[in-house]
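Undergrad: For reference, the sequence and a predicted model appear below.
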Amino acid sequence: MKERELQKYLRKCRLLPVEPGPVVAGFRCAAVIPACDELEEIGNTLASLAPGADDMVLLVVNHPADAPSRVKAASGELLRLLASGAFSCRNLFWIDAPDLTGGVGEARKLGMDAVIASCHAEQAERVILASLDADTVAEPDYFDAVRGCFERNPAASALSIPFSHRPGATPEEERAIRSYEAYLERYVDRLRRAGSPYAFLTVGSAFAVRAAAYVRAGGMRVRKGGEDFYFLQAAAKTGRVVTGDRVLVHPSPRPSDRVPFGTGPAVRKLMAGEAPAEISDAAFAFLGRLLARAAGPGGLEEAELFLDQIDSCSADFLRQEGFLLIWPKVLANTPDRRDARLAAFHGWFDGLKTLRYLHRIDRFCGNGIPSVAGKKRI
């Protein structure tokens, strides 16, 4: 990474003081952990981590401006415990970040940006930012295993880390969390079989990214929920997201409504008898045919021709997404090679578009296979 690229990114960042002192260059892996009202869980999380001399842990102690007084008091107590050395975790740093408006996404960004600010440009390809949560327990070799995954995948920009939630507090909670895990795995597995490059899990407590890839992806998204999904989607557009080979983290299974969507709300709904909306196998079959056509010879050389070669439901979706207007502009800025055109298509037809596409196909076309969309060219 070039120094000017790094500095351009940092000029846009809000950098808060780090305690007990500034992060210094030289750490190889930094685990960034937002902590909001987590006094009961944070001790177990920190006790599970065993950072080496080249690893660090950075807590971002935060709460929203409108948080109840109890939550603000919990932030104050955690800061007091950190300052007193109550936790034995090695290379432990923290940021006091009260009154956040951007939720957990902003907290993650503050922590990751603080690590980025300590990096020299030539280090950025080697430094790893790992994302954890304050209610997540890690395997003892977490840091070694994360670094090892990147060493075995030198072309990877980011890593989706396999996880298994801790046992539920009740039989109902246990059934709900295992049902939700199976739901997520089914979705990713069917994306993989369809040929999507976005076939990876996106959970905030279970991913890591190279510092350089983090900067190139534009940094963590400032959102109250879904920041992990949107960030890893961006990372997949600028590099490759791989999935680790074994479970390394164990998030909490507890139901929650602290974020608008994700594990906590899903578990709460499952325990109330509301199952997540499944997407049909037929919709994924449509996706597989669409992506295969895009990867085929000549498929993406011209927008109209591509729409003529796919089914009418898929063609209608792409038209509504502005494909006919956008694709000629994309081609004008893309090398004249099939692999470059396909990469550009996946950059446009990203993880979010894929999800919207699947829902639309499921709603309107899931019971059959429409004919090819357009008239054949002579």
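TA: That came through fine. Numbers count the residues shown, from 1 in each chain.

Undergrad: Please count neighbours and contacts with C-alpha atoms only from this point.
TA: Will do.

Undergrad: Let's see the distance spanning stretch 85-95 from one end to the other.
TA: Start-to-end span of stretch 85-95 (C-alpha to C-alpha, to the nearest Å) is 15 Å.

Undergrad: what does that stretch contact?
TA: Stretch 85-95 is contacted by residues 16-21, 23, 43, 46-47, 49-53, 55-61, 81-82, 111 when judged by C-alpha atoms under 8 Å, 6 or more residues apart in numbering.

Undergrad: helix or strand right after the helix or strand encompassing Ala182?
TA: For Ala182, the element it lies in under DSSP states H and E is helix 171-194. On the C-terminal side of helix 171-194, the closest following helix or strand by DSSP H and E is strand 207-210.

Undergrad: what's the nearest residue to Cys307 if we skip its chain neighbours?
TA: I think there's a mix-up here, since residue 307 is Leu and not Cys. Leaving aside its sequence neighbours, Leu307 sits nearest to Ala315 (C-alpha to C-alpha, 6 or more residues apart in numbering; 5.3 Å).

Undergrad: Kindly report the same for Val259.
TA: According to C-alpha to C-alpha, 6+ apart, the nearest residue to Val259 is Gly225 (5.5 Å).

Undergrad: Pull the contacting residues for the one you found.
TA: Contacts of Gly225 (C-alpha under 8 Å, 6+ apart): Gly103, Val104, Gly105, Val259, Pro260, Phe261, Gly262.

Undergrad: which residue sits closest to the second one in space, ignoring its chain neighbours?
TA: Spatial nearest neighbour of Val104, excluding adjacent residues (C-alpha to C-alpha, 6+ apart): Lys224 at 5.5 Å.

Undergrad: from memory the one you found sits against Gly262, does it?
TA: No - here Lys224 does not reach Gly262: they are 10.8 Å apart, not a contact under C-alpha atoms under 8 Å.

Undergrad: if we can go back for a sec, any of the contacts of stretch 85-95 buried? List them.
TA: The neighbour count (16 or more other C-alpha atoms under 10 Å) marks 18-19, 23, 43, 46, 49-51, 55-61, 82, 111 as buried among those.

Undergrad: Residue nearest the middle of the chain, spatially speaking?
TA: The centre of the chain sits closest to Asp228, judged by C-alpha atoms, centre = their mean, with a distance of 3.1 Å.

Undergrad: residues in contact with that one?
TA: For Asp228, the contacting residues are Gly105, Thr202, Val203, Gly204, Met220, Arg221, by C-alpha under 8 Å, 6+ apart.

Undergrad: follow-up on the earlier one: contacts only, for the residue nearest to Val104.
TA: Applying C-alpha under 8 Å, 6+ apart, the residues near Lys224 are Gly102, Gly103, Val104, Gly105, Glu106, Val259, Pro260.

Undergrad: Below is structure B, check it against A:
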Amino acid sequence: MWVKYFTQKGFSPKIDVNPSVNLGICVVIPCYNEPSLIESLGSIAGCNLPACDVEVIVVVNHPEGVHYDVLENSNKAVKDIDEANRLWGCERLRFHAVKAFNLPRKQAGVGYARQIGMDEAAFRLLTVGTKQGIIACFDADSQCMPNYLAELYELWMQYPKTHACSVRFEHPLSGDEFPAEIYKGITAYELHLRYYNQASRFIGFPFAYHTVGSSMACSAEAYVKFGGMNRHQAGEDFYFLQKIIPHGHFRELNTTCVYPSPRPSNRVPFGTGRAMSKLVYSREPISTYHLESFLNLEPLFQNVTTLYNYSGNQIERFIELLAYPLSDFLFQVDAARAIENVKSNASSAKTFKKRFFLWFDAFMLLKYMNFAAERYYGRQPVEEQSKSLLACMGYKPLQTLRTRDLLLFYREMESVEWSAKL
């Protein structure tokens, strides 16, 4: 299967050094115009090494026609990788530079860079027969705990059927690297991410997981099986993991942590960097979706199997009785016909429910949330909505908490929750 994948893609390896027969983890880092790559490489080099060999594959990339300063940073990044090998490289840990200069401007971006690196990683792991070898995604401005590599290895040793995982992440909330407003903004933005995740779980959505590009990993076998990384210029992590998550064998690794940078960026149309950029340059505060948008979904998600026994008019009547923002959305996406189609391909209520959520997946959920925000509720202050969710969950004494303390509570809540799953 994996040979076919690389043949169809016209893949040719970019690294001319044969992989070690003991290679078990490849950390892939897209690097575009990064002045401080060496610090992230040093963070990985400071990790305790697992029982397998590790390679760090850095895809140094930039689009065609870039300014001279960007080209200089690309050349500096390649030198940083050489320096990392000199400082920390050994038989069990190697750093590789993959030059992806002058990429077509329409395709250039973080998705394409990750794809180049992850294809290379999968090829190297599968070449030495390590189907459950780990492809870990990292960023050129991130840091990690010293047990990062060892815990990834241990996860796959303990659960060898794992397709992919999300790794616990925490943005820095203070420091002297950025202005205070950046730390304040990233606190609100991370709270938005955790609020969205927890609200999705609260209403019974089965695919509620974090999809952060700098803190995810997959097996080489699963990478090929599910079609590899996409070339989206933003949201590539979300699109990639949502191909895998609905098929099961997805886990959350909470025994280590990645620390992504909160820095502003205009490279992508949405995501952490863009949110920080809007905060700094446009003074646009961090907002989120109204809790009612989520709560409207609960009667639908809790009664999915009921729909298996309904037909045409009954399905439409069921939709009509839902909260108007949701029913309006469902009629616009022709949900009744979609549900009938799901039903025609299901032999039991259990199969129907599984197939229903393959239709009403994370993409459909996000589409609905944006629809509800644009047509009905607007975007709301994240502190207010995260408190409302906690109240619904029974944590009413926490109403006096401010943004930072709310985030810390959400972090702790997810930490306990993830640990319980493991």
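TA: Cool, the structure landed. Worth saying up front: this structure is predicted, and the values here are computed from it rather than measured.

Undergrad: Now do the SS call for the residue nearest to Val104 of structure 1.
TA: Local secondary structure at Lys224 of structure 1 is given as coil here, using DSSP: H, G, I helix; E, B strand; the rest coil.

Undergrad: cool, Gly228 of structure 2 as well?
TA: The assignment at Gly228 of structure 2 comes out as coil when based on three-state DSSP.

Undergrad: now for it: what does it line up with in structure 1?
TA: Taking TM-score structural alignment, Gly228 of structure 2 has Gly219 as its aligned residue in structure 1.

Undergrad: Verify the stated contact: that match with Leu232.
TA: No - using C-alpha under 8 Å, Gly219 of structure 1 makes no contact with Leu232, being 10.1 Å away.

Undergrad: just to revisit the earlier point, I'd like the contacts of Asp228 of structure 1 as TSV, with distance to Ala295 of structure 1 appended.
TA: Below are the contacts of Asp228 of structure 1 laid out as TSV (distance: C-alpha to C-alpha, whole Å):
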residue	distance to Ala295 of structure 1
Gly105	34
Thr202	25
Val203	29
Gly204	31
Met220	30
Arg221	30
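
Undergrad: Filter those down to the buried ones.
TA: Taking 16+ other C-alpha under 10 Å as the criterion, what is buried in these is Gly105, Thr202, Val203, Gly204, Met220, Arg221.

Undergrad: And these, which is closest to Glu5 of structure 1?
TA: Nearest to Glu5 of structure 1, judged by C-alpha to C-alpha, of the buried ones among the contacts of Asp228 of structure 1 is Met220 at 16.4 Å.

Undergrad: circling back to that earlier point, could you report the separation of the match of Gly228 of structure 2 from Phe231 of structure 1?
TA: Look at Gly219 of structure 1 and Phe231 of structure 1: by C-alpha to C-alpha, they are 7 Å apart.

Undergrad: Neighbour count: these two, which is higher?
TA: Between Gly219 of structure 1 and Phe231, Gly219 has the larger neighbour count (other C-alpha atoms under 10 Å), namely 23 against 20.

Undergrad: Report the separation between the more buried one and Glu173 of structure 1.
TA: Separation of Gly219 of structure 1 from Glu173 of structure 1 (C-alpha to C-alpha): 34 Å.

Undergrad: One more: Ala65 of structure 1?
TA: 31 Å.

Undergrad: Of these two, give the one with the bigger neighbour count.
TA: Higher neighbour count among Ala65 of structure 1 and Glu173: Glu173, with 19 against 11, using other C-alpha under 10 Å.

Undergrad: and the alignment partner in structure 2 of the more buried one, what does it touch?
TA: By TM-score structural alignment, Glu173 of structure 1 lines up with Ile182 in structure 2. Ile182 of structure 2 makes contact with Pro262, Arg263, Pro264, Met276, Leu279, Val280, according to C-alpha under 8 Å, 6+ apart.

Undergrad: Would you mind finding the match for the third one in structure 1?
TA: Meaning Pro264 of structure 2. Using TM-score structural alignment, Pro264 of structure 2 pairs with Pro255 in structure 1.

Undergrad: secondary structure element for whichever residue in structure 2 pairs up with Arg356 of structure 1?
TA: Alignment note: Arg356 of structure 1 maps to Lys367 in structure 2; criterion TM-score structural alignment. Assigned by DSSP H and E, Lys367 of structure 2 falls within helix 362-372.

Undergrad: Check the offset of that helix from the chain's centre.
TA: Helix 362-372 of structure 2 sits 17 Å away from the centroid of its parent chain (C-alpha atoms, centre = their mean, to the nearest Å).

Undergrad: for the next helix or strand after it, which positions count as buried?
TA: Per DSSP H and E, the first helix or strand lying C-terminal to helix 362-372 of structure 2 is strand 379-381. By neighbour count with 16+ other C-alpha under 10 Å, strand 379-381 of structure 2 contains the buried residues Gln380.

Undergrad: same for strand 379-381 of structure 2, what does it pack against?
TA: Strand 379-381 of structure 2 sits against strand 287-289, with contacts defined as 3 or more C-alpha pairs under 8 Å, 6 or more residues apart in numbering; DSSP states H and E.

Undergrad: matching residues in structure 1 for the helix or strand that the strand it packs on is followed by?
TA: With elements assigned by DSSP H and E, the helix or strand that comes after strand 287-289 of structure 2 is helix 291-295. Across structure 1, the stretch matching helix 291-295 of structure 2 (TM-score structural alignment) is residues 281-285.

Undergrad: Once aligned, what mean separation remains between the matching stretch and structure 2?
TA: With mean C-alpha distance after the TM-score superposition for structure 1, stretch 281-285 of structure 1 departs from structure 2 by a mean of 1.0 Å once superposed.

Undergrad: now what about that stretch, what contacts it?
TA: Contacts of stretch 281-285 of structure 1 (C-alpha under 8 Å, 6+ apart): Arg190, Leu191, Ala194, Leu358, His359, Ile361, Asp362, Cys365, Gly366, Asn367, Gly368.

Undergrad: which ones among the contacts of stretch 85-95 of structure 1 are found in helices?
TA: Assigned to helices by DSSP state H, the following of the contacts of stretch 85-95 of structure 1 qualify: Gly43, Leu46, Ala47, Leu81, Leu82, Gly111.

Undergrad: Just the buried ones among the contacts of stretch 85-95 of structure 1: which are in strands?
TA: Members of these lying in strands (criterion: DSSP state E): Asp55, Met56, Val57, Leu58, Leu59, Val60, Val61.
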